[in-house]
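Student: I'd like to go over a predicted model; first the sequence, then the structure.
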Amino acid sequence: MFFTVLIILVVIIIFFMRKPQNFPPGPVWYPIVGNFHILKSLSKSEGGQHKAFAKLSKIYKSNIIGLKLGTEKLVVVSSFDLIKEVAYGHEFNGRPRNFFLKLRSMGTRKGIVGTDGEHWKIQRHFVVTHLRSLGFGLKTMDDMVREEVTELLSILKQSKENEIKIVPIISVSVLNVLWRSLSGSRLDRSDPNLQYLLDLLDKRALAFNMAGGVLNTFPWLRFISPEKSGYNLVMELNKELKALLMKTINAHYETWTDGRDDDLIYSFISEMKKSNGAPTTFTEDQLLMVCLDIFIAGSQTTSNTLDFAIMMMILYPEIQEKVRNTLNEAFDKIEHISYNCRGRVPYIEAVISEVQRYCHVIPVSGPKRTVKDAILGGYRIPKDTTLLFSFYSINNDESYWKDPEVFRPERFLDSEGRLSVPERFAPYGFGLRRCIGEVLARTSIFTIFGEILRNYMIVEATGSQKPTEIFVSGITLIPKQYEAKFIRISH
């Protein structure tokens, strides 16, 4: 009996440790945990999961690393050419069917971010078409951002050079641009529930990384340690977001009229009504998840980019001064800064691009899933393998950037001072899963950054710790909290 049990255990161990034939190189797989303990240890010692992936790439001398987290096979791609191949390859265009994405979508497999196949195509096309009809990139979008910028500048003016944390102010402004595109209305900045929601989003971003965190690897932990594993946090956030979104959706039901399409929710309800009971992907659950996708995916990355941009202006005052001089030369004192006029100030776009590259706002992107067995870089990637992109590696590649550790906006300008952005620099992704809200994000970042820098000189807070370039790692990277003084400039 003892030997029978022993043999069974040995067989189980061999099964869990065995890698698929010609799978990408990587550390040995251990039973149950896979490589979770190794990745966690490296992430802690190196300063983030993105740096752990880079370390493994060096150890195994490969731009493709094969890992296993629990039962999930994971491949991390760190080469631009290979990332591009995955980004445009239909065999890599699935989304993982793991616990993290299930949690993110409130137990459903709906929305846009976490779906694939025909459902994803239909819903993505609808959202992109709707956003275009609202005037993304046109005057309508500029007007939406302008209203938020006006309020933001008013708040800064009222601070009277007090030392403040700019992130909460900017976060609400960005969130309101998104909220208006969804619902046609704004969130009340004074509403305490709004700040509570923003705090939950921040905690969520820190509790998980792009590989899903401990909860994705060991879903059963939610029964043993729901608080420490982050399960309670996600459930609380889901509850708050659902209440907020459903309140707005129900209000739209009450005021909807046939064919109404002046915001995304009205447009979606109009599509729902067209089905007349026939099978359709346009359901209330789907509407809720589309709103959630836009709400979560758009708010934090845009806010974090602006947070980083302001921090870098404090750390590099000579660049801050050049930004301000460039804006003053290009725009009249009474003229609004507009994204449509960005061609006048290529240096500003270069600065924003360098912030995104240098600060690695999204160091790891994805996740994607192979929908069938595939070959990548000579290695076999089995069906249902999860793939991640290491944008940290390609944005930190010395063979291309020469001095990636230096903050130098001029790298995005050609010899005549015109904007020159290489294909490999893709802060919004590329290929089949490119960010659908890219123009909205670019418009918000350019306009908010430009107007703040034109009107205020930003310096570190008196007696406080200087902002540091050691960032906090989660799903995205964020700066450590800092305070700054905004000194109004007379025009």
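Tutor: Thanks, I have it.
Student: from here on, contacts and neighbour counts on C-alpha atoms
Tutor: Will do.
Student: Nearest spatial neighbour of residue 227, chain-adjacent residues omitted?
Tutor: residue 233 (7.1 Å; Cα to Cα, 6 or more residues apart in numbering).
Student: What helix or strand is that neighbour located in?
Tutor: Using DSSP states H and E, residue 233 falls within helix 231-255.
Student: circling back: what's around the residue nearest to residue 227, how many residues?
Tutor: 18 (other Cα atoms under 10 Å).
Student: pretty sure it is in contact with residue 206, am I right?
Tutor: No. At 11.0 Å, residue 233 and residue 206 do not qualify as touching, with contact defined as Cα atoms under 8 Å.
Student: same for the helix or strand harbouring residue 158, what does it pack against?
Tutor: Secondary structure from DSSP H and E places residue 158 in helix 139-159. Judged by 3 or more Cα pairs under 8 Å, 6 or more residues apart in numbering; DSSP states H and E, the packing partners of helix 139-159 are helix 166-183, helix 438-455.
Student: And here is the other one:
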Amino acid sequence: MELGGAMTIFLALCLSCLLLLSAWKKMHKGGKLPPGPTPLPFLGNLLQLKTDETFKSFMAVSQGVALANGERWRQLRRFSLTALRNFGMGKRSIEERIQEEAQYLLEEFRKTRGLPFDPIFFLSRTVSNVISAVVFGSRFDYEDKTFLSLLRMINESFVEMSTPWAQLYDMYSCVMQYLPGRHHRIYHLIEDLKAFIAERVKINQASLDPNAPRDFIDCFLIQMEKEKKNPNSEFNTKNLVLTTLNLFFAGTETVSSTLRYGFLFLMKYPEVEEKVHQEIDHVIGRNRVPASEDRMKMPYTDAVIHEIQRVTDIVPMGVPHTVIRDTQFRGYTLPKGTNVFPLLGSVLRDTKYFSHPEEFNPGHFLDENGRFKKNDAFVPFSSGKRVCLGEAMARMELFLYFTTILQSFSLKALLPPKDIDISPKVSGFGNVPPTYEMCLVPR
């Protein structure tokens, strides 16, 4: 190699090292950070992460990525809570919608005639219809092809979000966006979902009556009109589509995944299912439709549902956030712009609050007299200002679906309980339930 060429390469390497060192210093300026392994320039702590065990890896290095924060988050969250309450969240009307959907589900379950089936889309359809009635103003027919396509995209998106490819894209989007690979799949899925919602927005705009809002989209459109002269308003079409997608996606996947996982646990622990059956028969009976007020009289069933949520830990790393100003925390300084993951799974498995955290044991939520016992470490919906928007609706759905289904059916596994594998299909942003088949036997 000629001397000039060698010198060019040497200078290029030196310049690259200087740029990386400069970037690394900028990343770590501004205060005393909490303890953790030293990040490398550009790579950060990637080498300490196991992409197939993301939660365990983040437990060790405590880093993450961020979603919306600041004024946008405050405006949209405040509005969304109000709109959801106006459409019955936490009131009698939403309970009636859940009860109605649960009856449609029973009809579909009876059609299985005790034969093996995969519960994924049975549960996705019924749960999704509850949130659909709120955000779109109506439910979908179970055989609607567009509806089934949407549910497949949501289910696949949840899986893709938890793959190693998606995690790498999150950390290195500036590079990964130009490289071919599976990580682009999630982008196309989300864009297709956004396109569907954008079309529904157009339909609502064409027939909007400001004095009679039909759903969440109508409420948002009315607010957009009210604030059209406000330059700082976050009420625009882009945020309408994204907020609706967030509600639709979360309202579909998290509850249906918890139900799927819950049935798997009940088949693995049939003695638990039997005790739930006994409590249902004693409090509700075989003929009356279960109601949310029954929960107070059913401590064991309530404890079982809580334990299912605790052990399944559907979103173990919680929803990520960004520090919007320099923040003091336990003697450390988190500079503005630092990304933080709450790691809810660490609390749900804390031995200080749960005697045997790795075991499925409804006793974690029962006192010595068999009464339901609250636990401050039960935070599957997060806590504080960032608590899940749909917590009240999700809690009601889980109770009503579990009791309605177990009132009418016994679960039958295709394997002996000891052979049932409860390991997640994928574990990353979410713990995706394993694929399985089951049978329902009428009681």
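Tutor: Arrived safely, thanks for sending. Just so it is clear, the model here is predicted, and its values are computed rather than measured.
Student: thinking again about what came up before, tell me the residues of the second structure aligned with the helix holding residue 158 of the first structure.
Tutor: Aligning helix 139-159 of the first structure against the second structure (TM-score structural alignment) gives residues 92-112.
Student: okay if I get the helices and strands packed on helix 139-159 of the first structure as CSV plus mean neighbour count and distance to residue 22 of the first structure?
Tutor: Shown next, in CSV, are these (neighbours: other Cα atoms under 10 Å; distance: least, Cα to Cα, whole Å):
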stretch, mean neighbour count, distance to residue 22 of the first structure
helix 166-183, 22, 45
helix 438-455, 21, 37
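Student: circling back to that earlier point, tell me the buried residues in the match of helix 139-159 of the first structure?
Tutor: 94, 95, 97, 98, 99, 101, 102, 103, 105, 106, 109 (16 or more other Cα atoms under 10 Å).
Student: Could you check how far that stretch is from the centre of its chain?
Tutor: Centroid displacement of stretch 92-112 of the second structure relative to its chain, using Cα atoms, centre = their mean, to the nearest Å, is 22 Å.
Student: ok, the equivalent of residue 188 of the second structure over in the first structure - how many residues close by?
Tutor: Correspondence of residue 188 of the second structure to the first structure, assessed by TM-score structural alignment: residue 236. Around residue 236 of the first structure there are 13 other residues, counting by other Cα under 10 Å.
Student: what does residue 420 of the first structure give?
Tutor: Residue 420 of the first structure has 15 nearby residues by other Cα under 10 Å.
Student: Just the element for the aligned partner of residue 73 of the second structure in the first structure, please.
Tutor: Under the alignment (TM-score structural alignment), residue 73 of the second structure maps onto residue 120 of the first structure. Per DSSP H and E, residue 120 of the first structure falls inside helix 117-133.
Student: How far off centre is that helix?
Tutor: Per Cα atoms, centre = their mean, the centroid offset for helix 117-133 of the first structure relative to its chain is 19 Å.
Student: What mean distance separates that helix from the matching residues in the second structure?
Tutor: Compared with the second structure after the fit, helix 117-133 of the first structure shows a mean deviation of 1.8 Å (mean Cα distance after the TM-score superposition for the first structure).
Student: Give the buried residues for that helix.
Tutor: For helix 117-133 of the first structure, by 16+ other Cα under 10 Å, it's 120, 123, 124, 126, 127, 130, 131.
Student: Need the residue closest to the centroid of the first structure.
Tutor: residue 301 (4.6 Å; Cα atoms, centre = their mean).
Student: And that one, what's its match in the second structure?
Tutor: Per TM-score structural alignment, residue 301 of the first structure is aligned with residue 254.
Student: tell me the contacts of the counterpart of residue 379 of the first structure in the second structure?
Tutor: Structural correspondence for residue 379 of the first structure with respect to the second structure (TM-score structural alignment): residue 332. Counting by Cα atoms under 8 Å, 6 or more residues apart in numbering, residue 332 of the second structure touches 31, 32, 33, 34.
Student: cool, residue 21 of the second structure as well?
Tutor: residue 41.
Student: Surely it is within a helix?
Tutor: Yes. Remark: residue 21 of the second structure belongs to a helix, assigned using DSSP: H, G, I helix; E, B strand; the rest coil.
Student: That one and residue 42 of the second structure, how far apart?
Tutor: 9 Å (Cα to Cα, to the nearest Å).
Student: hang on, the earlier thing: please render the helices and strands packed on helix 139-159 of the first structure as a markdown table that adds distance to residue 487 of the first structure to the earlier fields.
Tutor: Formatted as a markdown table, those follow (distance: least, Cα to Cα, whole Å):
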| stretch | distance to residue 487 of the first structure |
| --- | --- |
| helix 166-183 | 13 |
| helix 438-455 | 8 |
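Student: and of the ones you listed, who's closest to residue 483 of the first structure?
Tutor: Closest to residue 483 of the first structure of these, according to Cα to Cα: helix 166-183, at 7.5 Å.
Student: what's the average distance of that closest one to the second structure?
Tutor: Helix 166-183 of the first structure sits 0.8 Å off on average (mean Cα distance after the TM-score superposition for the first structure).
Student: Would you mind identifying the next helix or strand past that helix?
Tutor: On the C-terminal side of helix 166-183 of the first structure, the nearest following helix or strand under DSSP H and E is helix 192-207.
Student: Give me the contacts around that following helix.
Tutor: With Cα under 8 Å, 6+ apart as the criterion, helix 192-207 of the first structure contacts 171, 187-188, 213, 230, 233-234, 237, 240-241, 296, 300, 472-476.
Student: quick check: that helix aligns to which part of the second structure?
Tutor: Counting by TM-score structural alignment, helix 192-207 of the first structure corresponds to residues 145-160.
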